[in-house]
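Engineer: Quick check, what structure comes out for this input:
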Amino acid sequence: MKFRSRLALATPFAALALAGCGVNAIPTAEENTKAKWADVQNQYQRRADLIPNLVATVKGYATHEQSTLVGVTEARAKATQMTVSADDLTDPAKVKAFQDAQNSLSGALGKLLSVQEAYPQLQADQNFLALQSQLEGTENRIAVARSDYNAAVQAYNTQIRTFPDNITAKIVYGAKPITPFTATAPNAENAPTVKF
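Structural biologist: Next up, the predicted model:
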């Protein structure tokens, strides 16, 4: 009888101790991070879906810019073939390769958008202006999604490294830090120079 009463008293304390060690919080934070990564991928997919329309619009005007158009098409193909699953987020090399493919596409799009300067009638075309606006909005959404992902990564990585959650993270889940999204474009920390 004494054993049962001690067990009855110990059970709530054991449950409280487990709750304080991140048993539920760690997987919740990890799933939140994976969901934020899915948002990043969703925004990149949105951009990839817009590119064929942009290329088709410009192609009608800029037949002399074939190499630029080919470069955008090739960069888009490479960027859409490169994927990083939520399980790969702990591998910095895979995350960097994904970022490099996306940065290559961003560079090609920059060249494509500069084509409008050589074709004044393209600047006034409503289809081009609408697609350019959509692309700008998409780039902003990508930036927000990457920022949200990095915030979730920071929360998760902090949680698995701080006491007492770090004990549960290592023993129960074998948790590893997740790789944040970083700027990999050359001189990304410097603002671009605008010349008129």
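Engineer: can we go C-alpha only for contacts and neighbour counts from here?
Structural biologist: Fine.
Engineer: From the centroid of the chain, which residue is nearest?
Structural biologist: The residue lying closest to the centre of the chain (Cα atoms, centre = their mean) is residue 40, at 3.4 Å.
Engineer: Centre of the chain to the one helix or strand that one maps to, how far?
Structural biologist: Element membership for residue 40 (DSSP states H and E) is helix 25-61. Between the centre of helix 25-61 and the centre of its host chain there is 8 Å, according to Cα atoms, centre = their mean, to the nearest Å.
Engineer: and that helix, which residues are buried?
Structural biologist: 25-26, 29-30, 32-34, 36-41, 43-48, 50-51, 54-55, 57-58, 61 (16 or more other Cα atoms under 10 Å).
Engineer: which residues are contacting the helix or strand that that helix is followed by?
Structural biologist: Scanning forward in sequence from helix 25-61 by DSSP H and E, the next helix or strand is helix 66-81. By Cα atoms under 8 Å, 6 or more residues apart in numbering, the residues outside helix 66-81 that reach it are 45, 48, 51-52, 55, 59, 98, 101-102, 104-105, 108-109, 111-112.
Engineer: Just give me the closest of those to residue 10.
Structural biologist: When these are ranked by distance to residue 10 (Cα to Cα), residue 98 comes first, at 49.6 Å.
Engineer: The closest one - nearest residue in space that isn't next to it in sequence?
Structural biologist: Sequence neighbours aside, residue 82 is the residue nearest to residue 98 in space, at 6.0 Å (criterion: Cα to Cα, 6 or more residues apart in numbering).
Engineer: What residues does that neighbour make contact with?
Structural biologist: Contacts of residue 82 by Cα under 8 Å, 6+ apart are 97, 98, 101.
Engineer: Skipping adjacent residues, who's closest to residue 40 in space?
Structural biologist: Using Cα to Cα, 6+ apart, the nearest residue to residue 40 is residue 145, at 5.1 Å.
Engineer: Hmm, the one you found is touching residue 38, no?
Structural biologist: No. Residue 145 is not in contact with residue 38 according to Cα atoms under 8 Å; the separation is 9.1 Å.
Engineer: Alongside the first, I'd like the structure of this one:
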Amino acid sequence: MSSVELILGGLVVLVVVAFVYGVGIYNRLVLKRQSAKEGWSGIDVQLKRRSNLIPNLVETVKGYADHEKKLFAEVTELRAKTAAAEENPARRQELEGQLSNALMRIFAVSEDYPELQADKTFRELQVSLGELENQIQMARRYYNGTVRDLNVAVKSFPSNIVAGMFGFAEQEYYEVEHAIDRQVTEVKFS
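Structural biologist: Below you'll find the predicted structure:
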């Protein structure tokens, strides 16, 4: 074998190894993107379940707190807007945060009505919404973990080269701000 044939053979082997390595990176990026989509789907399912409970909650509370019409209208409007923003994750998470805050206000209003607090349907809805909030939080954690993995792969060398060639992009985390989370608890000692 001549030295030219040896060099060409080495280059062919190097190209094949680089190609196989690139295919492996591409497949990992596809897996991470699909995991992120699956995570978003999990959040979406839980948010839809919560959205389906809202009309029952509003109707139950309406019977006791009829003068809170503005709050009920706001909750109903936000529920409709979240459904319309289904394809826009950034807008959806903003609206879901507003909806969560409105629901917290409904529960705060309900404290002024002992008869409502004693209502079996209201208590069941309150428990169901509490469980759904926990499931939403778990789905959000899973989604954000998959997005983190995807974003690291998209930004890391050498997978960033493959990601750029095939249009893989960073995704946004799903973060819902609750007004209650921003409140600082004040502790006073007498």
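Engineer: Give the equivalent position in the second structure for the residue nearest to residue 40 of the first structure.
Structural biologist: Aligned counterpart of residue 145 of the first structure in the second structure: residue 139 (TM-score structural alignment).
Engineer: and what of residue 168 of the first structure?
Structural biologist: Checking TM-score structural alignment: residue 168 of the first structure goes with residue 162.
Engineer: Spatially nearest residue to that match (excluding sequence neighbours)?
Structural biologist: residue 26 (6.4 Å).
Engineer: Ignoring the adjacent residues along the chain, who's closest to residue 22 of the first structure?
Structural biologist: residue 165 (4.9 Å).
Engineer: sorry, that was for residue 123 of the first structure
Structural biologist: Leaving aside its chain neighbours, residue 123 of the first structure sits nearest to residue 116 (5.7 Å; criterion: Cα to Cα, 6+ apart).
Engineer: The aligned residue in the first structure for residue 78 of the second structure: how many residues sit nearby?
Structural biologist: Aligning on TM-score structural alignment places residue 78 of the second structure opposite residue 75 in the first structure. Applying other Cα atoms under 10 Å, we find 22 residues neighbouring residue 75 of the first structure.
Engineer: Next, find the distance separating residue 75 of the first structure from residue 113 of the first structure.
Structural biologist: 15 Å (Cα to Cα, to the nearest Å).
Engineer: Tell me, how many residues neighbour the residue nearest to residue 40 of the first structure?
Structural biologist: For residue 145 of the first structure, the tally of surrounding residues (other Cα under 10 Å) stands at 21.
Engineer: Also residue 170 of the first structure?
Structural biologist: Neighbours of residue 170 of the first structure (other Cα under 10 Å): 13.
Engineer: Same question for the one 10 residues further on.
Structural biologist: Look at residue 180 of the first structure: counted by other Cα under 10 Å, it has 22 neighbours.
Engineer: any idea what it aligns with in the second structure?
Structural biologist: Aligned partner of residue 180 of the first structure by TM-score structural alignment: residue 173.
Engineer: what about that match, is that helix, strand or coil?
Structural biologist: At residue 173 of the second structure, secondary structure determined by DSSP: H, G, I helix; E, B strand; the rest coil is coil.
Engineer: For the residue lying closest to it once chain neighbours are set aside, which residues are in contact?
Structural biologist: Ranked by Cα to Cα, 6+ apart and with sequence neighbours excluded, the top spatial neighbour of residue 173 of the second structure is residue 144, at 5.4 Å. Applying Cα under 8 Å, 6+ apart, we find residue 144 of the second structure in contact with 36, 39, 173, 174.
Engineer: Tell me which of the residues you listed persist in the first structure.
Structural biologist: Checking the contacts of residue 144 of the second structure against the first structure (both residues aligned by TM-score structural alignment, their matches' Cα atoms under 8 Å), the contacts still present are 173, 174.
Engineer: can you list the contacts of residue 144 of the second structure in JSON lines and add distance to residue 118 of the second structure?
Structural biologist: Formatted as JSON lines, the contacts of residue 144 of the second structure follow (distance: Cα to Cα, whole Å):
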{"residue": "36", "distance to residue 118 of the second structure": "42"}
{"residue": "39", "distance to residue 118 of the second structure": "37"}
{"residue": "173", "distance to residue 118 of the second structure": "39"}
{"residue": "174", "distance to residue 118 of the second structure": "35"}
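Engineer: which one of the contacts of residue 144 of the second structure is nearest residue 126 of the second structure?
Structural biologist: Taking Cα to Cα as the measure, residue 126 of the second structure sits nearest to residue 174 out of those, at 24.1 Å.
Engineer: which residues touch the closest one?
Structural biologist: 89, 90, 93, 140, 143, 144.
Engineer: Just the buried ones out of those residues, please.
Structural biologist: For the contacts of residue 174 of the second structure, buried by 16+ other Cα under 10 Å: 89, 93, 140, 143, 144.
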